[in-house]
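Colleague: Take this sequence and fold it.
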Amino acid sequence: MRPERLVPLIVACALFMEQLDSTVIATSLPAIAIDLHEDPIALKLALTSYLLSLAVFIPASGWFADRFGSRTVFRAAIVIFTIGSLLCGLASSLTDFVLYRIIQGMGGAMMVPVGRLVILRTVPKQDIVSALAWLTVPALIGPVLGPPLGGFITTYFDWRYIFFLNIPIGLVGVLLATRFIPDIREDDLPPFDLHGMALSGIGLAGLVFGFALLGQHAVQPWIALVVIVVGAVAMFFYVRHARHTDRPILDLTLLNIPTFFAGVVGASLFRVGIGALPFLLPLMLQLGFGLSPFASGMITFASAAGAMTMKFTAAPIIRAFGFRRVLIVNCFIASACIAVIAVFRPEMSHLALIIALLVGGFFRSLQFTSTNALSYADISSEAMSRATSFASVAQQVSISTGVAVAALVLDSLRSLRGDGTIHLSDFSVAFVVVAMIAVCSVFFFVRLPRDAGAALSGRPRREAAPAEAPGEMGSTA
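Modeller: Below is the predicted model of the structure:
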């Protein structure tokens, strides 16, 4: 196989490893909590720390690849991710586990964006579409295989093997990257926004991680509040910094574009609701229903399977109805599908649960696909990389916030009762709360013009109505 054809395959394998790892752990959280002698809700930190690490380091990935070479950075990212995986498998406490997940996130943040950049710069233009198609396959298959695979390994082996599996894959990835990935560099680079990187990293981590610490019985509430305040202050100074910097690491001026604002900010609010699902659903099925991790994974995989089926119908739906109408109507449908999970009960047929999750996965994925496309509808080619970084950061932060919100609801309910246990009814309340948060995103979509994203949807833009002649005032169309 020619090297230019191997490059997309190598990048796709790296993406598959990252996608599989991020979904496989959710099913194993209760078992990990037992092994580490921790409260299951405390394992929210393992999810939020990884996602936040992605959010903090993704904006720097492109600059580092241009400065130090794409092969060098891509290979280093795989090594860091693999080392983080090994350490996660050896973790003996929650503190260790969270720290090692942050290391994993550092590798993942560099691995996928740099790999995509290599493809765009090395593959001939006539082959780019087929090359990028390789990247969609692991992004779809990973979340489908993740829950049942994680459940199977946890039930019949040990959760630590989930992370050990990444070691041989990572070693092969390093060898292939060394042999086939070109070491592309850029000579004329703007200065790296280290000041902005520090402020935005402290700000995002402080706000989301501090919020996640609320309800942690091992941490005093005032410590969590101090972390949140530090994050808020850092973000305030970042906003001031970005206004006076030519190339800030997160370009806030992009929010002045209506379609980008709706596609990123509106979608972020929706993802706060959706981001709670990988955390809440396995916990409910295992702690509330008493299912094994494997049985739980075989049910939760339905959401990702529904998302896969949507990929073949999203374009025709958007073309037929337009972005604005799809986002508004589908926001209510997708949010209702989250709220429906609140009525799940152990005595219900597993087939009924799977069908409900399959349908919900379809509509949630339609919302994500629509907002992702709309975000770049009016972005110039020159600003595309900055817009991509901004949107990626917003996505990771919103999902992290969703996990923190869900955990806070569960912890608040059991604290009010004072019995220290999580009841099935607590999950019902949590699903309703996150569904209400998700549906609030509709307020960002109703402000869009009717022809928003017409260039992407294939629908004609609305022309301004011509002035009517005096004799036509009473006519009807």
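
Colleague: For the rest of this, base every contact and every neighbour count on C-alpha atoms.
Modeller: Will do.

Colleague: Next, count neighbours for W222.
Modeller: Under the neighbour criterion other C-alpha atoms under 10 Å, W222 is assigned a count of 10.

Colleague: this one as well, want them side by side:
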Amino acid sequence: MSDSLQTFDTPTKRILPFILATAIFMQMLDSTILNTSLPSIAADLNESPLNMQNAIISYVLTLALFMPVSGFLADKFGTKKVFIFAIIVFSLGSLFCALSQNLTQLVISRVVQGIGGSLMTPVGRLALLKTYDKNELLRAMNYAIVPALIGPVLGPVVGGYMVDYLSWHWIFLINIPIGFVGIVLSLKYMPNYQSKIITFDLKGFLIFATASLLLSISLEMFGTATHTTPVLMIFILGFLMVYFYYRHASKTENPIFPLNLFQVRTFRVGILGNLATRLGISSVPLLLPLMIQIAYGASAVVSGWIVAPMALTAMFGKSSVIKILNRFGYRKTLMTNTFIIGFLICCLAIPGIQTSIWWFVPIIAVMGFFNSIQFTSMNTISLADLRNSHTSSGNSLIAVNQQLAIGFGIAFGLVVLKLFENNANLNYENTHSAFRYTFIVMGILTILSGFVFRRLHSKDGENMRTDH
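Modeller: Here you go, the predicted structure:
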């Protein structure tokens, strides 16, 4: 075990980051591994590949629907019970997916998986929040977050190989041994935190869940819709429900997400920064493999390998982030880091159609390093100043926000790409040019999003320092 983890003085503190890591890894792998495997699953189930989108959407929507309730369930039944229940449900969902004989069975199985997934990560992170002192939290979160960086990159590679050399069923069966490890470790080391004061804001949950659902549906449809007007209506309706929730929360005594969460500046900036910076960052793992396959004509496995170095360099970023934050503080680190990531996304537009696709490898490798710093910093600053009474609701809201932010990023990337593809002035090397311009737009947007972190004070996050 790593030396820096040895500094945690109890077995629970040493093992807990790995327990959360198993949950994050399963969820992130599952969100991405399916993308490369859809055509072969479609062929096996005698379905059109276009209909297979339902298998992805059903999972995403279930996450959006149940994530808001994760904090309440953990407070009522205890973090240990809910976390183990979530892993069991997720693993069973994975088994049902592998055994599915048709698309309907697969969609239902994905919903079961989604119920488990919506509770796993938020509840695991809540246990982490309540176990560690503020100055230990950064290191603990740092270990737990690595799978979140590796999952989206390994997913397409592992999925490609499993489909080519085994069968698509294995992309779901791989979760079962990981889930088993998570359950065994949780039984022994997961603490069972409960809250004495529990009130459930059912009306607030229904309004907020409807908002999450409508926003998620619209984001999923933006990428594939031929007519954007109905999708736009659903999107606006989603935002309208957010406003209704705001109205409800301002009058209710114990809303599911208290509005005074947003009076905490570090939480407010963390949530907003997460949403803004992921617009550009989230689209890259989707757009780059697409460009390599469509514009350059390479195989899915090759495109997977080109993105893979991101996972390796993320590990190096993980080992550097604590030193960087201790030295420069959150404000300077997050602003500079966001600018660098934005510049690197713009760099993906440089190689021409005649250039070797391996030129993307160094850009992607450097990006993996800075992504690692970005996600650890954004997640920990959001939690830095939350009071104990706010940890459950704040943590659930961060989970919902991340889920929507990734969806926003992917949908926005696809919309920008479509706009450029439909532009009559781009007739020369049309598709490749459309991708290049898309990367420039996403890069500039990411650079601009760095200014969100200007609202942090230079001393923010001092309580998270590990060198006290």
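
Colleague: Work out the TM-score between the chains.
Modeller: Put the two chains on top of each other and the TM-score (TM-score structural alignment, normalised by the length of the second structure) is 0.81; 454 aligned residues with a C-alpha RMSD of 4.0 Å.

Colleague: Go ahead and confirm A209 of the second structure touches A64.
Modeller: Yes. Taking C-alpha atoms under 8 Å as the definition, A209 of the second structure is a contact partner of A64 at 7.0 Å.

Colleague: Show me where the stretch 201-350 of the second structure has its helices.
Modeller: Applying DSSP state H, counting those that start in this stretch to the stretch 201-350 of the second structure gives helices spanning 202-222, 228-251, 265-281, 284-294, 300-307, 309-347.

Colleague: V98 of the first structure contacts L51, correct?
Modeller: No. Using C-alpha under 8 Å, V98 of the first structure is not in contact with L51, being 11.1 Å away.

Colleague: who has more neighbours, the two?
Modeller: Neighbour totals were compared for V98 of the first structure and L51, and L51 leads with 27 against 21 (other C-alpha under 10 Å).

Colleague: Wait, the more buried one touches V397, no?
Modeller: Yes. If you go by C-alpha under 8 Å, L51 of the first structure and V397 touch, sitting 6.9 Å apart.

Colleague: returning to what we had before: between V98 and L51 of the first structure, which contacts overlap?
Modeller: Counting by C-alpha atoms under 8 Å, 6 or more residues apart in numbering, V98 of the first structure and L51 have no common neighbour.

Colleague: In a markdown table, list the helices of the stretch 201-350 of the second structure along with distance to P152 of the second structure.
Modeller: A markdown table is the format used below for these (distance: least, C-alpha to C-alpha, whole Å):
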| stretch | distance to P152 of the second structure |
| --- | --- |
| helix 202-222 | 17 |
| helix 228-251 | 26 |
| helix 265-281 | 12 |
| helix 284-294 | 7 |
| helix 300-307 | 9 |
| helix 309-347 | 9 |
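
Colleague: Which of the ones you listed sits closest to V181 of the second structure?
Modeller: Of all those, the one in closest proximity to V181 of the second structure, counting by C-alpha to C-alpha, is helix 309-347 (21.9 Å).

Colleague: in the first structure, what residues pair with that closest one?
Modeller: Aligning helix 309-347 of the second structure against the first structure (TM-score structural alignment) gives residues 302-340.

Colleague: So which bits of the matching stretch are buried?
Modeller: Of the residues in stretch 302-340 of the first structure, those with enough neighbours to count as buried (16 or more other C-alpha atoms under 10 Å) are 302-310, 314-315, 317-319, 322-328, 330-340.

Colleague: and stretch 327-343 of the first structure, how far from the chain's centre?
Modeller: Relative to its chain's centre, stretch 327-343 of the first structure lies at 19 Å (C-alpha atoms, centre = their mean, to the nearest Å).

Colleague: Would you mind confirming that T401 of the first structure is in contact with L207?
Modeller: No. When contacts are counted by C-alpha under 8 Å, T401 of the first structure is not listed as touching L207 (9.1 Å).

Colleague: For the two, indicate the residue with more neighbours.
Modeller: Here T401 of the first structure and L207 are compared on neighbour count by other C-alpha under 10 Å; more neighbours surround T401, at 27 against 24.

Colleague: The second structure: which residue goes with that one?
Modeller: When the second structure is aligned by TM-score structural alignment, the residue opposite T401 of the first structure is F408.

Colleague: which ones are touching its match?
Modeller: Counting by C-alpha under 8 Å, 6+ apart, F408 of the second structure has contacts L219, R278, L279.

Colleague: can you pull the buried residues of the helix or strand it falls within?
Modeller: Assignment of secondary structure by DSSP states H and E places F408 of the second structure within helix 391-421. Neighbour-count burial for helix 391-421 of the second structure flags 391-418, 420-421 (criterion: 16+ other C-alpha under 10 Å).

Colleague: how big is the offset of that helix relative to the first structure?
Modeller: Once the two models are superposed, helix 391-421 of the second structure sits on average 1.8 Å from its counterpart in the first structure (mean C-alpha distance after the TM-score superposition for the first structure).

Colleague: Mind checking what helix or strand follows that helix in sequence?
Modeller: helix 430-449.

Colleague: That following helix vs the first structure, mean deviation?
Modeller: If you overlay the two and look at helix 430-449 of the second structure, the average distance to its match in the first structure is 2.4 Å (mean C-alpha distance after the TM-score superposition for the first structure).

Colleague: other SSEs contacting that helix?
Modeller: When contacts are defined as 3 or more C-alpha pairs under 8 Å, 6 or more residues apart in numbering; DSSP states H and E, helix 430-449 of the second structure sits against helix 265-281, helix 284-294, helix 309-347, helix 391-421.
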